[in-house]
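Q: Sequence plus predicted model, see below.
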Amino acid sequence: MSKRILIVEDEKNIVDILSFNLSKEGYDTLEAYDGQAGLKLALEENPDLILLDLMLPKMNGFDVCKAVRAENRSTPIIMLTAREEETDKVLGLELGADDYITKPFSMRELLARVKANIRRIDMISDQPQAPAASAADRLERGRILVDMGLLMAFKDNRALDLTQREYELLKFMAAQPDKVFSREALMEHVWNYEGYVGDVRAVDVAVRRLREKIEDDPANPSFIITRRGLGYLFHEG
């Protein structure tokens, strides 16, 4: 069954180009030209991925993203923006967007990011949805437990309310404790962007959000440690 991509963009020429190229890759597309219509389609049609412009009539992309996440939808969201301001990009990530791409963008790059995010969701869907039957399916790291059967993480035996991305980031790093991973490596292994070279702020935002949920004091982390100039590592604390 073909994957469906929802395009929420008010410039018809961009919608037409995106729809044409996505269709060539075998995707079905849905289109909305304002934020309200985009949100309605996102909630009613449950697409496999959303390409979401920031500057939209009736409801901006930030509010659409926030509303989708408020409904506990984990649909991957890639924000499209013509802005260069860092605060806009970071705000989008803080509200739950998986990534952003700045206009004008190369179609090759956009398609690569679409494929990576859909592949990530498919990999999660293929994992068992039952409690881990053996120690091999559990990562016990001191006060932190990652249960790969439940697709959940626990701290001091209490479930952590993590997004899929936060869970994947924690699982990947906890699987190799005390090993430093560069931001580029995390983009490649957690975001599935092969050979990634580019903006890595998505990693910093995800780490900050994860720290807010697992650390006793996020300002002085004991689990997710920064190695200045190198990257991040997981420590049992």
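A: The structure has been received and is ready for your questions.
Q: C-alpha only now, for contacts and for neighbours.
A: Fine.
Q: what's the offset of the one helix or strand residue 207 maps to from the middle of its chain?
A: Taking DSSP states H and E as the definition, residue 207 sits inside helix 201-214. Relative to the centre of its chain, helix 201-214 is centred 11 Å away, using Cα atoms, centre = their mean, to the nearest Å.
Q: quick one: contacts for the residue sitting nearest the centre point of the chain?
A: Centroid-nearest residue in the chain: residue 98, 3.0 Å away (criterion: Cα atoms, centre = their mean). Contact analysis of residue 98 by Cα atoms under 8 Å, 6 or more residues apart in numbering lists 76, 77, 78, 165, 202.
Q: related to what we said a few turns ago, just checking, what packs against the helix holding residue 207?
A: On a contact count with 3 or more Cα pairs under 8 Å, 6 or more residues apart in numbering; DSSP states H and E, helix 201-214 meets helix 86-94, helix 164-174, helix 183-189.
Q: residues of stretch 87-101 that come out buried?
A: Within stretch 87-101, the residues scored as buried using 16 or more other Cα atoms under 10 Å are 89, 90, 92, 93, 94, 95, 96, 97, 98, 99, 100, 101.
Q: Next, format these as a markdown table and append distance to residue 115.
A: Converted to a markdown table, the buried residues of stretch 87-101 look like this (distance: Cα to Cα, whole Å):
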| residue | distance to residue 115 |
| --- | --- |
| 89 | 21 |
| 90 | 22 |
| 92 | 20 |
| 93 | 19 |
| 94 | 22 |
| 95 | 22 |
| 96 | 19 |
| 97 | 16 |
| 98 | 13 |
| 99 | 13 |
| 100 | 14 |
| 101 | 14 |
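Q: got another, please set it beside the one above:
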Amino acid sequence: MKKILLIEDEANIRKLLAYDLKLAGYEVDEASDGEVALQKALSNRYDLFLIDWMIPKIEGIDLVKMFRDKGLDGVMIMLTAKDEESNILEAFEAGVDDYITKPFSPRILLVRVQSHLKRHSSKKSQDFSGLKVDENKRKVYVHDELLQLTKKEYDLLTYFIRNANIVVSRDQILNDIWGFDYDGDTRIVDVHTFKLRTKLKDAPIEIRSSRGVGYILEEKE
């Protein structure tokens, strides 16, 4: 499920857009100001950002610059009443992928969100240290051999790849892969990671345990 961060300070608009996006099958997080948005963006992975320009604490245009400076590669769509050419140019120079002026049709917004996510996903067949991940087909190859993974193992592997060379805690993995509503034991993370590590024995990468913390994906030495 694609994950969207909706950044909008007007509660009525935010709730309406969030409802429509969830109805369309997206997972949606909300932020009503720039500081909350920045915190969420840096602690989660989002496929797309919907960003209102005029929001409290940190303006949308500055958020875009911060997100791009920090290497966030999700689709970024600016939502704003600013319709001057200079504003539009400034936004694209900052790093947005699209610019939608208010008022707008929610149906048109959904179509553009779908279009951007489809194109963005098509770019995500990636090669990581000899391990090829085709995110469109949800398939993984090690030295051109198809790796037989369960759905959860695939989700877990792509999660580790997105966070390569970073130690991620068991709680963080549990929240991001199993969801905040999962009330089981964190040992489920260890069980699935063990199975995944076994299947990656011939791969040029490995998932290492960080004692007492979690796991880290790195290249084999």
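A: Nice, thanks for sending it over. Remember, it's a predicted structure, so these values are computed and weren't measured experimentally.
Q: tell me, the helix holding residue 207 of structure 1 lands on which residues of structure 2?
A: Aligned by TM-score structural alignment, helix 201-214 of structure 1 falls on no residue of structure 2.
Q: Next, the angle from that helix to helix 86-94.
A: Counting by axes from the mean of the first three to the mean of the last three Cα atoms, to 10 degrees, helix 201-214 of structure 1 lies at 50 degrees to helix 86-94.
Q: how about the strands in structure 1?
A: Shown for structure 1, the strands assigned by DSSP state E span residues 4-8, 28-32, 49-53, 77-81, 99-102, 138-141, 144-147, 152-155, 158-159, 224-227, 231-234.
Q: And these: which comes nearest residue 40 of structure 1?
A: strand 28-32 (9.2 Å; Cα to Cα).
Q: Look up the average distance of that closest one to its aligned counterpart in structure 2.
A: Superposing on structure 2 places strand 28-32 of structure 1 at an average distance of 0.4 Å from its equivalents, by mean Cα distance after the TM-score superposition for structure 1.
Q: Work out the gap between that strand and the centre of the chain.
A: Averaging C-alpha positions (Cα atoms, centre = their mean) puts strand 28-32 of structure 1 21 Å from its chain's average.
Q: Ok, stretch 96-114 of structure 1 next?
A: Relative to the chain's own centre, stretch 96-114 of structure 1 is displaced by 12 Å; criterion: Cα atoms, centre = their mean.
Q: Which single helix of structure 2 contains the most residues?
A: Looking across structure 2 with DSSP state H, the single longest helix is helix 106-122.
Q: Which stretch of structure 1 lines up against it?
A: Mapped onto structure 1 using TM-score structural alignment, helix 106-122 of structure 2 spans residues 107-123.
Q: Check the mean deviation of that stretch from structure 2.
A: Here stretch 107-123 of structure 1, set against structure 2 after superposition, deviates by a mean of 1.0 Å using mean Cα distance after the TM-score superposition for structure 1.
Q: Buried residues, that stretch. List them.
A: By 16+ other Cα under 10 Å, the buried positions in stretch 107-123 of structure 1 come out as 110, 113, 114, 116, 117, 118, 120, 121.
Q: ranges for the helices of structure 2?
A: Here structure 2 has its helices, by DSSP H, at 11-23, 34-43, 60-69, 85-94, 106-122, 151-162, 170-173, 187-199.
Q: mind giving me CSV with those helices and columns for distance to residue 1 of structure 2?
A: What follows is these, written out as CSV (distance: least, Cα to Cα, whole Å):
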stretch, distance to residue 1 of structure 2
helix 11-23, 10
helix 34-43, 17
helix 60-69, 22
helix 85-94, 27
helix 106-122, 11
helix 151-162, 11
helix 170-173, 16
helix 187-199, 20
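Q: and residue 216 of structure 2, which of those is closest to it?
A: Ranking these by distance to residue 216 of structure 2, with Cα to Cα as the measure, places helix 151-162 first at 7.2 Å.
Q: matching residues in structure 1 for the closest one?
A: Following TM-score structural alignment, helix 151-162 of structure 2 has no partner segment in structure 1.
Q: and that helix with helix 187-199, angle?
A: 80 degrees.
Q: by contact count, what packs against helix 151-162 of structure 2?
A: So helix 151-162 of structure 2, by 3+ Cα pairs under 8 Å, 6+ apart, packs with helix 187-199, strand 214-219.
Q: Tell me which of the ones you listed is the most buried.
A: Ranked by mean neighbour count, these are led by strand 214-219 with a mean of 18 (mean count of other Cα atoms under 10 Å).
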